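Enquirer: predicted model and sequence follow; I will ask about them next.
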Amino acid sequence: MRDTFKHQGLRQQLVNVLIGKGITDKTVLNAIGKIPRHLFMDSGFLDHAYQDKAFPIAADQTISQPYTVAFQTELMQIEKGDKVLEIGTGSGYQTAVLCDLGAKVYTIERQQELFKKTSKFLPKLGYRAKKFVFGDGYKGLQEQAPFKSIIVTAGAPFVPKPLLAQLEIGGRLVIPVGDNVQTMTLFVRKGVMEFDKTEFGEFRFVPLLEDKN
């Protein structure tokens, strides 16, 4: 599969859609405009790769809507070299965006099928996470903590305490919280026990799964 001028043109149209929806971070928009999203999807959905929609991938999961990816990434305020934890590698599209921004990405996936596929696939495209982990995202990655930011790419019924604990002071956790519909929530760590919490509208995610390993 190739990345053609047509794909590049469709990506630019997608970037314009995201700008129209309020995404302003130039580095995030550049990443969306650069990364070949069609390569992360099953061939049956190729015609839809640059629509602003979520689509099914393996293991009953989805590749997130580009607006959602951009919105969450923008909230993280990533700077080059930031140490970032991603909960839910999925297709690897969000991972690629984080890598493109220059983050040092540690990413956890708990679906064996997706873990195997994505951990092989991403490096082939030139996106190299620091570490791919097969495990339970609710527990985070204590041995690599603290993190400058943590992103959760599935709907969490509650905020896992280990994720808050693994943020550095000043660090940011971006997590969709709720059951059927989630509220995008940002936690900024102000002190050892002190967090600022801000909520941003409703989103829909597949559920964050627990303890299946």
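Expert: Received it, and whenever you're ready, just let me know what you need.

Enquirer: please count neighbours and contacts with C-alpha atoms only from this point.
Expert: OK.

Enquirer: hey, where'd the strands end up in the protein?
Expert: 55-56, 62-63, 83-87, 104-109, 131-134, 147-152, 167-177, 182-189, 195-203 (DSSP state E).

Enquirer: between those, which one is nearest to Phe40?
Expert: Ranking these by proximity to Phe40 (C-alpha to C-alpha) places strand 62-63 first, at 8.1 Å.

Enquirer: what residues does that closest one touch?
Expert: Met41, Ala54, Phe55, Pro56, Ile57, Gly90, Ser91, Tyr93, Val206 (C-alpha atoms under 8 Å, 6 or more residues apart in numbering).

Enquirer: roughly how far is it from the heart of the chain?
Expert: Centre-to-centre, strand 62-63 and its host chain are 11 Å apart (C-alpha atoms, centre = their mean, to the nearest Å).

Enquirer: could you do stretch 132-141 as well?
Expert: Chain-centre distance of stretch 132-141: 14 Å, with C-alpha atoms, centre = their mean.

Enquirer: try this one side by side with the last:
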Amino acid sequence: MKPRPGFPARLPSSAPAPTARGKAAVVAAHPTARESKAPVLKPKAVHVPDRRVAPTGLGMESQAVRASMVRKIQAQGVTHAGVLAALQAVERHRFVDTALVNQAYEDTSLPIGLGQTISKPGVVARMLELLCQGRAEKLGRVLEIGTGCGYQAALMSHLAREVYTIERLKGLHEKARDNLRWFRLPNVHLLFGDGMLGYAKGAPYAGIIAAAGGNDIPAAWIDQLAVGGRLVAPAVTAAGRQNLVVVDKTATGIVRTELEPVLFVPLKSGVA
């Protein structure tokens, strides 16, 4: 596999990726000695727990809340251990608006702005299981079409060594950047650009997954898929319905499998 491209990346007809904000320096103030020549007491070090460690309380941050969601998804037939572990690890409520946070762990899609939605956890789990099917180890380099609010990218960070995710709507690209900053995921790279073109600089990909459905699978995606790789995306089939489609790229050609009906937002070209 060729080396990953440098970042920030510049895509055709896209704006330059923003630079990360610098960390603010923390300056400790030391007390001065009193005129009575009392000894100066040095402040004791205070242990601050790593905020990335999941709390175990009873609110939205509770592991028990996510465990309940994972059990429901298991009951739907998802069995891949890595996918289930990722669902348990990633806090979905951090990707939804405050007004909808109480619905974050229900198996429902929710609006995230600009006419887009965060997909049902069950649908996300189904697609990720298809992407990882037959693989116990992590995938190599993967590409996500449609970053949205960043939830699926966060899940994929547990399932792949490198995640490239591209979003055509600048507002959502920025929202995903803000959401993902809290998780500090060094293997996730956000791109602003036309997802229908894929991202050729990062190809070939072990897996490609799309969160929007078009009339067919764009040829650029198949071209950027590695031999032995798999693509999972919604697409309109010959019957005129939108179905989940799996494309496997083998040494002898392309194998396309059409699965159950789904309902995703339409795949569009260009940026906005």
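Expert: Ah, there it is. Quantities reported herein were computed from a predicted structural model and do not represent experimental measurements.

Enquirer: adding distance to Ile23 of structure 1 and mean neighbour count, write the strands of structure 1 out as a markdown table.
Expert: Formatted as a markdown table, the strands of structure 1 follow (distance: least, C-alpha to C-alpha, whole Å; neighbours: other C-alpha atoms under 10 Å):
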| stretch | distance to Ile23 of structure 1 | mean neighbour count |
| --- | --- | --- |
| strand 55-56 | 21 | 15 |
| strand 62-63 | 19 | 21 |
| strand 83-87 | 21 | 27 |
| strand 104-109 | 22 | 24 |
| strand 131-134 | 28 | 18 |
| strand 147-152 | 17 | 26 |
| strand 167-177 | 16 | 23 |
| strand 182-189 | 15 | 21 |
| strand 195-203 | 14 | 13 |
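
Enquirer: TSV for those, including distance to Asp25 of structure 1?
Expert: Below are the strands of structure 1 laid out as TSV (distance: least, C-alpha to C-alpha, whole Å):
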stretch	distance to Asp25 of structure 1
strand 55-56	24
strand 62-63	21
strand 83-87	18
strand 104-109	19
strand 131-134	26
strand 147-152	17
strand 167-177	16
strand 182-189	17
strand 195-203	17
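
Enquirer: dump the residue contacts of the closest residue to Leu75 of structure 1 other than its chain neighbours.
Expert: The shortest distance from Leu75 of structure 1 to any non-neighbouring residue, by C-alpha to C-alpha, 6 or more residues apart in numbering, is to Val174 (7.0 Å). Neighbour list for Val174 of structure 1: Gln72, Leu75, Met76, Ser149, Ile150, Ile151, Val152, Met184, Thr185, Leu186, Phe187 [criterion: C-alpha under 8 Å, 6+ apart].

Enquirer: equivalent range in structure 1 for stretch 106-124 of structure 2?
Expert: Alignment note (TM-score structural alignment): stretch 106-124 of structure 2 is matched to residues 51-69 of structure 1.

Enquirer: now do the end-to-end distance for the matching stretch.
Expert: Taking C-alpha to C-alpha, to the nearest Å, stretch 51-69 of structure 1 runs 13 Å from one end to the other.

Enquirer: one more: stretch 127-138 of structure 1?
Expert: First-to-last residue span, stretch 127-138 of structure 1, C-alpha to C-alpha: 25 Å.

Enquirer: before we move on, the earlier item: now, which of the contacts of strand 62-63 of structure 1 lie within helices?
Expert: Members of those lying in helices (criterion: DSSP state H): Tyr93.
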